[in-house]
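1. Requesting a structural model of the entry that follows:
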Amino acid sequence: MKRASGNLLTLCLLVAAIASSFIWLQLDLSALLTADGRSQMYDYAAAFFPPDTSPAWLLKLWRGALETLAISAIGTLLAALFGAVLSLLAAGRMGAAARALCRLLLNALRSVPELVWAALMVLAAGLGPFAGTLALALHTTGVLGRLFAEALENTPSAPAQALRDAGAGRVAAFIYGTLPGVLPQWLSYTLYRWENNIRMAAVLGFVGAGGLGQMLHVTLSLFQQSKAASVIMAMLAMVLLVDALSGWVRARLG
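-> Next up is the predicted model:
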């Protein structure tokens, strides 16, 4: 009985919070149901069809897709390399003080969203794909560094300890005793983050970080809805293809 009352109270609080949010934000959903609102939504959606499939525009889309793919791939690769190095510190391999400082750094890197990093990097490095690559690398380093560290903490220490007892150094014991146990998990994490970065790289262009996102921002700003529709379709196709490829590779690793 008490549990049912508690659930009912929680539901009432959620409903009250949602209603208060609508009132505070002054959202008027009834405007969507008026004849004028429906007509405007239909006209705007109809302007996206048919998508622009002219050869010149498709060539630009191809180049933009390759740029987006390159931004995500290089950003993820840099993040995996730096995350692997920082994970050694975050896992406590270099002492408790280094562990605390490194975890603080990783938390700071991943707590800042990619779009915020991109806006900062555009100011620091200028417009273009370099800013997008740096933004993805910084945020993903925080994510992968934490995941890699947790994988290191959970891996058995017996193989590495056996090598140390046999006279191997710390580096050799890590490479031959610890790394083989965590490498498949590290690769799986990296591929999964690459999937996410593909989607994010397509969005970072809205702040001037290059790729398909920048093309979408420009076409929408110029009210070129047919071209924007083809950009959106190219984004969807690229994300679906990379998701399928990454899922297949992760299944093989598992």
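2. From here on, just use CA atoms for contacts and neighbour counts.
-> Fine.
3. Any buried residues in stretch 171-185, and which?
-> 173, 174, 177, 178, 179, 181, 182, 185 (16 or more other C-alpha atoms under 10 Å).
4. Excluding chain neighbours, what is closest to residue 127?
-> Counting by C-alpha to C-alpha, 6 or more residues apart in numbering, residue 127 lies nearest to residue 208, which is 5.3 Å off, once chain neighbours are set aside.
5. any idea where the helices of the protein begin and end?
-> Applying DSSP state H to the chain gives helices spanning 2-25, 35-46, 55-90, 96-111, 114-125, 129-154, 158-165, 170-173, 179-204, 211-221, 225-253.
6. Next, the second sequence, to be compared with the first:
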Amino acid sequence: MRATPDPIPVPPSLFSARCRACWFCAALLVLVVASFASLNLQWAQFFSLEAARSMGRFLGEFFPPDTSPAFLAQVLQATWETLAMSALGTVLAAAAGLLLALPASRLHDGDAARGRGPVRLLLNALRSVPELVWASLLLIAAGLGPFAGTLALATHTAGVLGRLFAEAIENAPSGPGDALRVQGVGPVRVFLYATLPQVLPQLMSYSLYRWENNIRAAAVLGVVGAGGLGQMLSFHMGLFQMGKTATVLLAMLALVALVDLCSYVWRRQLTR
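-> I've put the predicted structure just below:
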């Protein structure tokens, strides 16, 4: 007896009333259309010939960049200051984020996790305030300079990494930890010998990724007086010294590209 061929599957309809994802996409599309309709976007003026000429004259003022040895030494010092701010801020944030992630996560099925809700609200509060606002607030206590910028990066990034670390800890396989708990091992040793080894590569990857972001943020924080390349950029642009501004911008691009490359290589090594 000849077997009946399987029916050809019919592709799903483009929009289904029972599809939640379809309704979400439709609502998102309506929101985008409403945003374009409510904003006074001057597209014709933006793409006009006069705007192109003005932008060309403005970009022409950046050339040639200032390459005098005395100014390059200042830029090199500011570059190192920006790099140090981002690195120290990320290290402090990773330590604080891990300490906050423990009470913000449910370590096993029987864990009451009474502090999970309040600590997660704290993490939301820390990361909801941008680094630039934190720097403006901390300048009052720490004064002008890289110290306020470092604290601002650490405060904001601690909220981001704390939430990411908590999710990684909660999603870790519970088998090794359960085996140790059955044998009467305490919670601290369970975390150190069962949970942490499983999530450590993921935690390091998150930290390196945030370091990439903090390099860009540290370059901007100098605008409010937090030191580094951003402070030089704000100073020379305010004086319309466009040649010096171009040199600072090139240093920012080089620093971001270098850190992105190093972070990418390190994250690839962690995932092997």
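7. quick one on the thing from earlier: now render the buried residues of stretch 171-185 of the first structure as TSV, adding distance to residue 146 of the first structure.
-> Formatted as TSV, these follow (distance: C-alpha to C-alpha, whole Å):
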residue	distance to residue 146 of the first structure
173	22
174	18
177	21
178	17
179	16
181	17
182	13
185	13
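8. farthest-separated two in the residues you listed?
-> Using C-alpha to C-alpha, the two most remote members of those are 173 and 185, lying 18.7 Å apart.
9. What is the burial count for residue 67 of the second structure?
-> Residue 67 of the second structure sits with 12 neighbouring residues when counted by other C-alpha atoms under 10 Å.
10. I figured it hits residue 247, correct?
-> Yes - contact criterion C-alpha atoms under 8 Å: residue 67 of the second structure and residue 247 qualify, at 7.4 Å.
11. still on that earlier bit, just name the most buried of the helices of the first structure.
-> Ranked by mean neighbour count, the helices of the first structure are led by helix 129-154 with a mean of 25 (mean count of other C-alpha atoms under 10 Å).
12. now the angle between helix 114-125 and it, please.
-> Orientation check (axes from the mean of the first three to the mean of the last three C-alpha atoms, to 10 degrees): helix 129-154 of the first structure against helix 114-125 gives 130 degrees.
13. Can you spell out the matching residue range in the second structure for helix 129-154 of the first structure?
-> Here helix 129-154 of the first structure aligns to the second structure at residues 146-171, judged by TM-score structural alignment.
14. Kindly report the same for stretch 73-92 of the first structure.
-> So stretch 73-92 of the first structure is aligned with residues 87-106, judged by TM-score structural alignment.
15. Please apply the same query to stretch 190-205 of the first structure.
-> Under TM-score structural alignment, the match for stretch 190-205 of the first structure is residues 207-222.
16. what's the distance between the matching stretch and the middle of its chain?
-> Chain-centre distance of stretch 207-222 of the second structure: 7 Å, with C-alpha atoms, centre = their mean, to the nearest Å.
17. same thing with stretch 22-33 of the first structure?
-> A distance of 31 Å separates the centroid of the chain from that of stretch 22-33 of the first structure, by C-alpha atoms, centre = their mean.
18. Touching, the residue nearest to residue 127 of the first structure and residue 120? I think so.
-> No - applying C-alpha under 8 Å, one finds residue 208 of the first structure not in contact with residue 120, separated by 10.9 Å.
19. Check the contact between residue 270 of the second structure and residue 201; I expect there is one.
-> Yes - between residue 270 of the second structure and residue 201 a contact is recorded at 5.8 Å, counting by C-alpha under 8 Å.
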